[in-house]
Structures are given as structure tokens and as C-alpha cells.
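1. below are the sequence and a predicted model; questions follow.
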Amino acid sequence: MRGTIAVVDSFTRDGLRFDVTDHDPGPIDGGPPVLLLHGFPQTAISWEPVARRLAGAGHRVLAPDQRGYSPGARPAARRDYRIEELVADVAALIDAAGGEPVHVVGHDWGAIVAWALAALDPARVRTVTGVSVPHPAAFFRAMRSSRQALLSWYTYVFQVPGLADRYLSRPGALAAALRRTGQTPQRARRDEAALAARGGLRPALSGGMGWYRAVPHWEHRGLPVPVEVPALMVGSDGDSAVSLEAVHGNGAWMRGPYRLEVLPGVSHWIPDEVPDRLADLVLEHVVG
């Protein structure tokens, strides 16, 4: 048993301030914290159903609004959104939460950050779970050898500053785009509203697209660094953005215990669509 720990509702790094949702189970000792990293174009609110399940099982759960999404963490330069910076942000959150190694779970771009943290700073990671998106090296390899390049057409559009930001910031445009990828109308409106509430829809979209625009500036091009900590990959066969070839290629970059789960009939939005199933998989992984 332990006493109630201090809530982390924000942390700072290099003059940037990040907002955090801290689900503290109180006096229950559930072991190391679980970090939940959202993707594009979502915020920590997308993890709410999963976070409640994990906290209910006794785990402290931390869900940050990441760089570009937190209003106080929106630098202007493309290089400021490199994967190395995103990983350092999460490391700063781990320090703010006490510094012990964590279980890290990421969806979409959050999965890329989770894989990168596990590869580049493994001492901070107990286990890693990637949801929907595999290790960057597996993803980039699939871009060259499968239909992944076609599925990723929108990433090329995002490279033009102001183009997609301006279009998707029109009322209802982002929600409509999310619905076309399998998100429900209610959750699509939720995600659009959540971004708009964080300093305006267009600034939040531009911040999120900064992650795509910074890829050519990564210091670790393609992140050809394997993961040695225990790893879980959760994909789905109804994903309109990520090919199964990319998902199945993930194992080539795993050096420790590894499990792959492909959920049938599920879209890209796994944490929203099947939160209980995902929470069960994460709980099995972090306990095992």
C-alpha cells in the first residue's frame, strides 16, 4: 500500500508547458505508472475509457497532451517536432512523475513515440505497447514494399504548410474527415471540439502536423534501432491508414519478448472502438 501521490497536471521542458491528465488510483499500489500517448488528430481525452479501466485495476495512468497539442508547447520550427524532441518530452514527464521506469502505450503517432522511447531510452521503459502503428523502421520499410505508401497519401499533403491546416480548420471539416476513416460521428465531433478547446482548432492542427513535417529532420533517419524491452503490438484489419504488411513487419525490430494481436473488424481508432479489449491486452502485458 502507498499514500496518495502528488497529481501531475502539467510539466515543463525547455520553456514549454505540457498539460497532463493524471488518473491516480489512490492508495492502491499497482506498480509502475502507465503512460498513454495519443496520436493525430486527438488529445488525451481519446484515452478516457482505457484509462478508467487501467486505473480501476490499480495503475496510475498519465495521459499528456503532447507537443503541438498543449497550447503552451507549440514551437514554430519544423525541427522542434523531431522524434528526438518528442521522446525527450516523454522522458521529462517520467521525471516529473517520480523517475521510475514506466509502461508506455501509444496510439497512431503516439505509438511511434512509444517505440522510439523504448528504442532510444530503454532504461525508462518497463514495457511498450504500440497501437495501430508499428515501429518506424517497419513502417518505412512497408512504404517501399507494399500499399502503405498509397494509404499514407495524406502525409504528403501535410508537408505543405498551411494547406491542410486551413482546410481542416473549417467548421465540421475535421470531423467529416475522421468519419471517413471509421471514427463515429460522435467521437469525430468530440475530437474536433477537443482540439478547438486547446487554443483554437487551426493552431492545434498545425502543431499536430508539425510531427509529419519534421520527419525529414530526424537525427535517427527511419529509427533503425531495435526494441529490447517486452513489447506488444495491437493492430486491426480495418485500418484505413496502416497496412497489415506494416503491422506484421514489426516483429523484425523486436529483440525482447514480443506479442502481436490483430483485431478483426476494427478500424484505425482502436482505443475508441474497443477500449475494453485494448485495456485487457495492456493489463495482460504489463502484469506478465
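-> Done, it's in. Numbering: from 1, shown residues only.

2. could you use CA atoms for every contact and neighbour count after this?
-> Noted.

3. so the residue sitting nearest the centre point of the chain: helix, strand or coil?
-> Centroid-nearest residue in the chain: G110, 1.5 Å away (criterion: C-alpha atoms, centre = their mean). Three-state assignment for G110 (DSSP: H, G, I helix; E, B strand; the rest coil): helix.

4. OK, contacts around it?
-> Shown in contact with G110 (C-alpha atoms under 8 Å, 6 or more residues apart in numbering): L36, L37, H38, G39.

5. thought L37 was touching V105?
-> Yes - under the criterion of C-alpha atoms under 8 Å, L37 makes contact with V105 at 6.2 Å.

6. now do the shared contacts for these two.
-> A111, A114.

7. among those two, which residue is more densely surrounded?
-> Neighbour count, other C-alpha atoms under 10 Å: between L37 and V105, L37 has more, with 29 against 25.

8. next, the one to line up against it:
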Amino acid sequence: MIEHLGIPTEAGTFDAIAAGPVDGRPVLLLHGFPQAAVAWEHTVATLGAHGFRAVAPDQRGYSPGVRPERAAEYGIDSLVGDVLAMADAQGWARFDLVGHDWGGAVAWWAAAEHPARLRTLGVVSTPHPGALGEALHDDEDQQLRSAYMTEWRSTGTEKRMLENDSAALRRMYEWKVPPSKVEEYVRRLTEPGALTAALNWYRAGRPGGKIGTVEVPTMYVWSSEDVAFGSTAALATENWVTGPYRFHLIEDVTHWVPEEVPEVLTAMVLEHLRAH
């Protein structure tokens, strides 16, 4: 059974979905762009059925109660702070963290900077930011894959994505995300200010400091047909993890792993959690 709850923090109240006993082993799952917590619906329900306390929030900008206007308020320090604040609000001294896309980037930073708070880390699609940074510097393929970020930071992006019944936004899902979820994502992102808030994750600028290695047990999942992240950064990610590390390659699957193959991904998450 999926629950809907609010998680109060100093920044505001985050909307979330959850499942499992309140005293179960806590797992926080972070979505990416342009998604919402329901991307993790299958995983949350399954983890809950196995006795974990699984919680997936609508992140900063996606939750109406935490939607600051300035792009500067979407920097990585604020996003990682949200993760810790949500854990604190639920009384979690330590927890397992899983993230996809932008949620994966936040998860990498949280693990690198606050290893004592995490039991394990699971990241889907997004390479370690250090590996991605190297690829952006040296690998022409990754440079081409990431060129969209510059466009999305420009003014007028919201208009281009939402015109003609959000045609450009809908095309991003590559016909791989179930129609019901596409409609849910589009409905949320067409709320006043919602798409601007989501794009502010890109407009906030790069983190000022250099990210370090990750020491907690880590699982990284990458799919061969991911348009945003190429093999160079994906394969180099292991160089940025000093703790136990497991790499999963999913063939013939696009960037939308949580929605396209939820059963496969959830089985990997369960295996990872049980191994540590």
C-alpha cells in the first residue's frame, strides 16, 4: 500500500510517497528531471512489502511547499541539505539512499560529504560527478550528450517545452515512460512556476568545491541506450568509489530505467540492500 505524506523541514514541507513499517530499515529514493516521486512507485511498494520503510519525496521545486523562486536556491548544498533534513524529520540517524538522474547526482554528493549518515548508496543512470567532469573535459561523445544543458539554462526554455500541449516535454520521455506517468509528470510541471523551479536545478550553476570519492557500499546502474550519459563516465565511475562497489549494465534500455524496467531495477536495489 502506497501512503502519501508530508515531510516538514525548515525549507518547507516535501510531498512524498511511502510504504512499509515506520520502524523498518529506512530507504530514501530521489527522482530526477522531468519526473516526480511516482517514478519510484513500484520500487517503494515492493521495498515496503519486504519490510523496509521506503520514502520517495517530490524534491525541491517539485513539491509546491518547497518551491523557492531564485535559481541560486537550487544549488547542490541546498539539495543535499534537503536530503539530510528529510531524514532528520523522520528520525533516521542512518539510511540507505537511492537516486536517479538529478536525484543520482544529489545522492553522489550526499554520500561523498556525509558518509556517516548513509548505510548504502544506489545510483541509477548518473555517473559519479567526478567521472562525468573528466568525460566532459576529454570525451567528445559526452560533450555532445550534455549539450542540452546549455540550452535548458536559457530564457524561453519553459515556453518551448510547454507550447503545443507540452509537445517538447512529452518527447523527452521517448515513448518509454508509461502514458499514465507521462500525464502525471506533465500535469505537475504545468503548475504555475513548477517547470521554472525544475529547470533551476540546471540554472543554479556548478558546485564550487570538488567532490571526493565515496566510501559507503555503492551500486551503480547504467543502461546502454541512455542518451544523456555515455559509457566513458559510466565505466570510470568505479575509480571514484573506495568502498564495496557493484556495477550493473542493463542492455537495450533507455535513460528512463525506473519507469521502463521497474521490476528489474527493484530486484537490483533489493539485492544491494540485502548484501549490506
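-> Right, received. Where do you want to start? These numbers were taken from a predicted model, which means no experiment stands behind them.

9. what's the counterpart of the residue nearest to the centre of the first structure in the second structure?
-> Taking TM-score structural alignment, G110 of the first structure has G103 as its aligned residue in the second structure.

10. ok, L62 of the first structure next?
-> In the second structure, L62 of the first structure lands on V55 (TM-score structural alignment).

11. that match belongs to a helix?
-> No - counting by three-state DSSP, V55 of the second structure is located in no helix; its state is strand.

12. contacting residues for it?
-> Counting by C-alpha under 8 Å, 6+ apart, V55 of the second structure touches A16, I17, A18, A19, P26, V27, L28, L29, V44.

13. lining up these with the first structure, which overlap?
-> Among the contacts of V55 of the second structure, the contacts conserved in the first structure (both residues aligned by TM-score structural alignment, their matches' C-alpha atoms under 8 Å) are A16, I17, A18, A19, P26, V27, L28, L29.

14. what's the distance between the closest residue to L169 of the second structure other than its chain neighbours and E113 of the second structure?
-> Leaving aside its sequence neighbours, L169 of the second structure sits nearest to M161 (C-alpha to C-alpha, 6 or more residues apart in numbering; 5.0 Å). Separation of M161 of the second structure from E113 of the second structure (C-alpha to C-alpha, to the nearest Å): 34 Å.

15. in terms of neighbours, single out the busier of those two.
-> Between M161 of the second structure and E113, counting by other C-alpha under 10 Å, M161 is the more crowded of the two (19 against 15).

16. that one matches what in the first structure?
-> Matched by TM-score structural alignment, M161 of the second structure corresponds to L168 in the first structure.

17. helices of the first structure, start to end?
-> Taking DSSP state H, the helices of the first structure run over residues 48-56, 83-96, 109-120, 136-145, 148-151, 153-157, 163-168, 173-180, 185-196, 201-213, 244-248, 270-273, 275-287.

18. the second structure: matching residues for the second one?
-> Aligned by TM-score structural alignment, helix 83-96 of the first structure falls on residues 76-89 of the second structure.

19. contacts made by the matching stretch with the rest, please.
-> 7-11, 60, 93, 95, 106-107, 109-110, 206-207.

20. farthest-apart pair in these, please.
-> Within the contacts of stretch 76-89 of the second structure, A93 and R206 form the most distant pair, 28.7 Å apart (C-alpha to C-alpha).

21. who has more neighbours, the two?
-> Comparing A93 of the second structure with R206 by other C-alpha under 10 Å, the one with more neighbours is A93, at 13 against 10.

22. wait, doesn't that one sit right on R119?
-> No - under the criterion of C-alpha under 8 Å, A93 of the second structure is not in contact with R119, lying 9.9 Å apart.

23. what about the residue of the second structure positioned farthest from its centre, distance to R171 of the second structure?
-> Distance from the C-alpha centroid of the second structure peaks at N164, with 27.6 Å (C-alpha atoms, centre = their mean). The gap separating N164 of the second structure from R171 of the second structure is 12 Å, by C-alpha to C-alpha.

24. what is the nearest of the kept ones among the contacts of V55 of the second structure to L270 of the second structure?
-> L270 of the second structure has its nearest neighbour among these in V27, at 10.8 Å by C-alpha to C-alpha.

25. okay, the corresponding residue of the first structure for the closest one and P71 of the first structure: tell me how far apart.
-> Matched by TM-score structural alignment, V27 of the second structure corresponds to V34 in the first structure. For V34 of the first structure, the distance to P71 of the first structure (C-alpha to C-alpha) stands at 23 Å.

26. ok, now I270 of the first structure?
-> Separation of I270 of the first structure from P71 of the first structure (C-alpha to C-alpha): 26 Å.
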